[in-house]
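Colleague: give me a 3D structure for the following:
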Amino acid sequence: MELKRMDRDELTDLYEREMVYVFPPDERKPLRAMLRLMDEGKYDPLLAVEDGEPMGYALLWLPESREGALLEYLGVLRGKRNGGAGARILSALGERYSQLFGEAEAPTSGDPEEDDLRRRRIGFYLRNGFRVLDYECAMFGVHFKCLYRGFEEDDRKVQELHKGVYTGYFSPAHMERYIQLPLAPGEAIHPAPRWMEEDDEEEVFP
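Modeller: Have a look, this model is predicted:
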């Protein structure tokens, strides 16, 4: 599996042809925010190619320290699924990044079918070398389990690097309103606007 960095046009094409159909609006970061991060050198959009054929993608958000990367989106293209491509993409990412942070929705929706899907998603990452960290987070009103793959054994150090992804982009006011990292046990999750509501998008992603 080869990982090729996408340019702005290629990321836009992937977003419009694939991601808008795969991710619901409240889970889909605005394209213009991704492009801005690319312009700032803080985003690594990768197309996974195997035997010359596109198979999937990994979109990573980079902290200012450049220590590790947040795996924001991992996807296998429609028509290419159920063949182990996702695991092969993660394996290839291990050659590019020695530390990866992940956020997987916590199985706390109250819907048994949805929570089973979330547990299986977490299990996929565990089978591919990640571990569940001893802290959780909430982003824009969504509760996540925090995951990590790398050499660091101190979860506090991982947490600091993980949080640095967001502090390098959002203002302190936005951090307080939208980003709960860590999410303390029993802490209420802050309600937040959907990313793709036009007015809120302008406010959150200036």
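
Colleague: C-alpha from now on. contacts and neighbour counts both.
Modeller: OK.

Colleague: separation between Ala58 and Glu136?
Modeller: Applying CA to CA, to the nearest Å, the value for Ala58 to Glu136 is 22 Å.

Colleague: and if you look at Tyr73?
Modeller: 18 Å.

Colleague: the two - which one has more neighbours?
Modeller: Glu136 (22 against 18; other CA atoms under 10 Å).

Colleague: got the buried residues for the helix or strand hosting the more buried one?
Modeller: Assigned by DSSP states H and E, Glu136 belongs to strand 131-139. By 16 or more other CA atoms under 10 Å, the buried positions in strand 131-139 come out as Arg131, Val132, Leu133, Tyr135, Glu136, Cys137, Ala138, Met139.

Colleague: then stretch 113-126?
Modeller: For stretch 113-126, burial by neighbour count (16+ other CA under 10 Å) applies to Asp115, Arg118, Ile122, Tyr125.

Colleague: to compare with the earlier structure, here is another sequence to fold:
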Amino acid sequence: MLHIKKLNLDEIREIYNAYMHEAFPPSELRPFASMEMLYNKNCYPCYGFYDETDSLCAYAYFSCTENGKYALLDYFAVKKDLRGTGIGSKTFPLLRTEMKDRDGLLLEVESVESAEAEEEVNIRRRRIAFYERCGCEMTKAKSLLYGVDFNILVLPIAQPVPEAKVVLHELENIYHVMFDDELYKRVCHPFIAE
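Modeller: Just a heads-up that it's a prediction; the model follows:
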């Protein structure tokens, strides 16, 4: 039986050092100091998912504003040896329960339309389909972040899926916490798809 636990800073660091370098390419992995800074501002809730022996199976790291009603999934991964076993889909009901005070969770997924190769199109479609099977819904909000085109999904928790302008407002607020003003201006371009 899988259970969820909110992680303290030492546990976040331990998972970062032990597992995240394998799961994410260097270009996508923020420096730990950035995570620590957000955590110390009360804007980086992180969760581990453990089996009945208390062994880590998966983890989810979120960015948020201090009092915001939404959190943005920053990193999510199942340990390498457990991928494809169904653990990933079991984490979402646990997140909904654990984060019940939030209106919902935001997720960025690379857009299918911007993929250059058929293999990448298939990978992105599978990722979107996985999140939709877990209860997430596609919105019309999008983001161009570091030159990468993202669609924004919402996992509703306490409220139904909001209008795209609400999603966009929440996303912009979270980006302003994640990035200083100069970096925000250079790399973040949230918008609503026509």
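
Colleague: where does the TM-score land?
Modeller: Overlay of the two chains. TM-score (TM-score structural alignment, normalised by the length of structure 2): 0.88; 185 aligned residues with a CA RMSD of 1.6 Å.

Colleague: which residue is nearest the centroid of structure 2?
Modeller: Leu73 (1.6 Å; CA atoms, centre = their mean).

Colleague: got the contact list for the aligned residue in structure 1 for that residue?
Modeller: Counting by TM-score structural alignment, Leu73 of structure 2 corresponds to Leu71 in structure 1. Counting by CA atoms under 8 Å, 6 or more residues apart in numbering, Leu71 of structure 1 touches Ala58, Leu59, Leu60, Trp61, Leu100, Phe101, Gly102, Glu103.

Colleague: kindly recompute the last result at 7 Å.
Modeller: Listed by CA atoms under 7 Å, 6 or more residues apart in numbering, the contact set of Leu71 of structure 1 reads Leu59, Leu60, Trp61, Leu100, Phe101, Gly102.

Colleague: ok, of the residues you listed, which come out buried?
Modeller: For these, buried by 16+ other CA under 10 Å: Leu59, Leu60, Trp61, Leu100, Phe101, Gly102.

Colleague: between the residues you listed, which sits nearest Arg177 of structure 1?
Modeller: Nearest to Arg177 of structure 1 among these: Trp61, at 20.1 Å, using CA to CA.

Colleague: so that closest one sits right up against Gly41, yeah?
Modeller: No. Taking contacts as CA atoms under 7 Å, Trp61 of structure 1 lies outside contact range of Gly41: 9.4 Å.

Colleague: not counting residues beside it along the chain, what's closest to Lys142 of structure 2?
Modeller: Asn151 (4.7 Å; CA to CA, 6 or more residues apart in numbering).

Colleague: and that neighbour, what pairs with it in structure 1?
Modeller: By TM-score structural alignment, Asn151 of structure 2 lines up with Lys145.

Colleague: ditto for Met138 of structure 2
Modeller: For Met138 of structure 2, the residue aligned by TM-score structural alignment is Val132.

Colleague: give me the mean distance between the next helix or strand after the strand holding Glu136 of structure 1 and structure 2.
Modeller: As assigned by DSSP H and E, the chain's next helix or strand after strand 131-139 of structure 1 is strand 142-149. When structure 2 is superposed, strand 142-149 of structure 1 averages 1.0 Å from its matched positions, counting by mean CA distance after the TM-score superposition for structure 1.

Colleague: any idea how far stretch 12-21 of structure 2 is from the chain center?
Modeller: Its chain's C-alpha centre and that of stretch 12-21 of structure 2 lie 16 Å apart, by CA atoms, centre = their mean, to the nearest Å.
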